[in-house]
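>>> kindly generate the corresponding structure for this input.
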Amino acid sequence: MLSEFKAAKFRFTIVAREEMVLPAFKGSMLRGGFGHVFKKACCVSKQGDCASCLIKTSCPYAYVFEPSPPDSARHFSSNENLPRPYVFEPPLDDQKHFNVGDVLRFNLVLIGKAIDYLPYFIFALKELGEIGIGREWAKYRLSLVEAIDVFTDEGTPIFDERDGSLSDDKKIINASTYLDGMNRLPEDKVLVNFLSPTRIKFDKRWLFDEIPFVGLIQSLTTRLNNLNTYFCGGAWNNELRTLRDWATCVGILSTDIRKHSVARYSSRQEKKDSLSGVIGQVLYAGDLKTFYPILMLGQVVHVGKGCVFGCGRYEVN
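The predicted structure follows:
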């Protein structure tokens, strides 16, 4: 399953050139500011709507920010949104004030073909520093970009502001990346630690009080199947549905989650939106070995609504 799936994770280090006042949860700010600069850098036609653009199939912005399923797609209607092939991971702390010279680090996950567009992401985030972020549009400089090892969290520099060159040392994550790690996990219980607001919809309702294992697996398999099919060149895998049936046999030993409220304003839609979800831990018990590949890859791509902003981030222990 998911044999064609691939992703890569990068850490960006920015340094404040002016005093910055930022929101506690920085995912929406990073994604929103980046999106405007990215479109300005890529858009040739300068029209507002990507759907009617003649060159949308070859445009990096349309591919990354406004992807649409091909006419031959059987699993999406033409007006349904695809998941985006990237994830911003803002820092988990809630620091709001940054003085000149202070450092802010965040991660970026790219999936499938979007990995090839890394230079566009670096260029746009570098340009965003000249425009500014936060309430006062504070400027920053992009100091360093590193390729991340998902096991050690160690970074290999691939871009340094001192010379401006970009190396090709990406650390690709695929379906076999976690094989050794999975063998060290117990087969009968697993602790899932939701680190950022996680909002999962299951059985037509949002899960704020309890997250049944089948709800978690259904959300993960749907997301991974879509990403693998439309951005990694893989085939839609109906066998993943079988995992949902098996997931009903996994129960909850303990739950310690709470709702975490986060609001954002969408300038494109001109309305307020919610990124609220749960954070905390859930201990699941049952026959779990079959689910570990999905759970481990989910750590990379996140789960639920608002993944591009950094929501749905979790760790498995």
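>>> hey, let's count contacts and neighbours off CA atoms from now on
Will do.
>>> so where's the longest helix in this protein?
In the chain, assigned by DSSP state H, the helix with the most residues is helix 213-231.
>>> for A8, see how far away the residue nearest the centre of the chain is.
Nearest residue to the geometric centre of the chain (Cα atoms, centre = their mean): V87, 2.3 Å. Between V87 and A8 the distance is 10 Å, computed by Cα to Cα, to the nearest Å.
>>> to which secondary structure element is I279 assigned?
Assigned by DSSP states H and E, I279 belongs to strand 277-285.
>>> which other helices and strands does that strand contact?
When contacts are defined as 3 or more Cα pairs under 8 Å, 6 or more residues apart in numbering; DSSP states H and E, strand 277-285 packs onto strand 189-198, strand 251-260.
>>> mean neighbour count, these: which tops it?
Among those, strand 189-198 has the highest mean neighbour count (mean count of other Cα atoms under 10 Å), at a mean of 21.
>>> now the angle from that one to strand 251-260?
20 degrees (axes from the mean of the first three to the mean of the last three Cα atoms, to 10 degrees).
>>> to compare against the first, here's the next sequence to fold:
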Amino acid sequence: MHVRAGDTATHALVVIGEAVRHLPHLFSALRKLGDTGLGGDRVPFRIDRMFTEDGNSVFEFPRESRFESARTIDITVTPGPSRWDRFDLLLVTPTRITSDGRLARRPTVFDIAAALARRVFLLSCFHCGGPAEPHWDEFLDAARGLRCIDTELQWIDAERFSTRQQQRIPIGGVVGKMTCQGDLGRLEPLLRAGEYVHVGKNAAFGLGKICLAKGGPHG
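Presented below is the predicted three-dimensional model:
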């Protein structure tokens, strides 16, 4: 990616559980990263504004001495009431799901739900004071009962530059859309959580972003 002086960009940062208390430290680290520069070319940047999902400003340049507290969002991830529906599951950024020990180039909805249930449980347990025992059987049962009506998936090759290893690392994955029908009601809370926490390998880099769109097209 090539950038010019004066270019602007907006980036999203998901901070989960106890990490919210450390947001000022994360902000300080990002500012120091801006001084150091991004990538192999060490491109410097400045943070002009930091704001929450609802538009509430946490920081605005040049008011550098003020850092407001961020509003948080509580997400309850328990199976919802049974409701049959047709929906689209969008894989927005390259999604890297492991199945049978290897990256799946055509993951199923069950593969995605299983990986997401595992990720949500671990985040809840270690960062949000959640239960130490997973309770995802009902989510997985709902995922098994889904019928995939149409699949439009493609593999996208991508890479990142590792400053530690001083080389480019492949992070390709699947993007596209899956149109499904089944008991969305029970599964929806898990998929909605996935819209925030992403799913699969390298989620911390922004990979595995999913989006649920209810009422997919009828054939």
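>>> TM-score of the superposition?
Remark: TM-score between the superposed chains equals 0.87 [TM-score structural alignment, normalised by the length of structure 2]; 210 aligned residues with a Cα RMSD of 2.2 Å.
>>> show me what the longest helix of structure 1 is packed against.
Here helix 213-231 of structure 1 touches strand 201-202, helix 240-247, helix 292-301, going by 3+ Cα pairs under 8 Å, 6+ apart.
>>> out of the ones you listed, flag the one nearest D102 of structure 1.
helix 292-301 (27.3 Å; Cα to Cα).
>>> distance between that closest one and the chain's centre?
12 Å (Cα atoms, centre = their mean, to the nearest Å).
>>> S143 of structure 1 -> structure 2?
Alignment note (TM-score structural alignment): S143 of structure 1 maps to D48 of structure 2.
>>> any idea how far the residue nearest to its match when sequence neighbours are not counted is from F51 of structure 2?
In this structure, D48 of structure 2 finds its nearest non-sequential neighbour in F61, 4.8 Å apart by Cα to Cα, 6 or more residues apart in numbering. Distance check for F61 of structure 2 against F51 of structure 2: by Cα to Cα, it reads 12 Å.
>>> repeat for K177 of structure 2
For K177 of structure 2, the distance to F51 of structure 2 equals 30 Å [Cα to Cα].
>>> also A193 of structure 2?
20 Å.
>>> and those two? which has more neighbours close in?
More neighbours surround A193 than the other of A193 of structure 2 and F51, with 19 against 15 (other Cα atoms under 10 Å).
>>> just to check, that one is in contact with V77?
Yes: between A193 of structure 2 and V77 there is a contact at 7.0 Å, judged by Cα atoms under 8 Å.
>>> quick one: stretch 40-56 of structure 1 aligns where in structure 2?
Following TM-score structural alignment, stretch 40-56 of structure 1 has no partner segment in structure 2.
>>> looking at the helices and strands packed on helix 213-231 of structure 1, which is buried most?
Highest mean neighbour count among those (mean count of other Cα under 10 Å): helix 292-301, a mean of 21.
>>> where does it end up in structure 2?
Aligning helix 292-301 of structure 1 against structure 2 (TM-score structural alignment) gives residues 188-197.
>>> mind reading off the mean deviation between the matching stretch and structure 1?
Superposing on structure 1 and averaging over aligned pairs (mean Cα distance after the TM-score superposition for structure 1), stretch 188-197 of structure 2 comes out at 0.3 Å.
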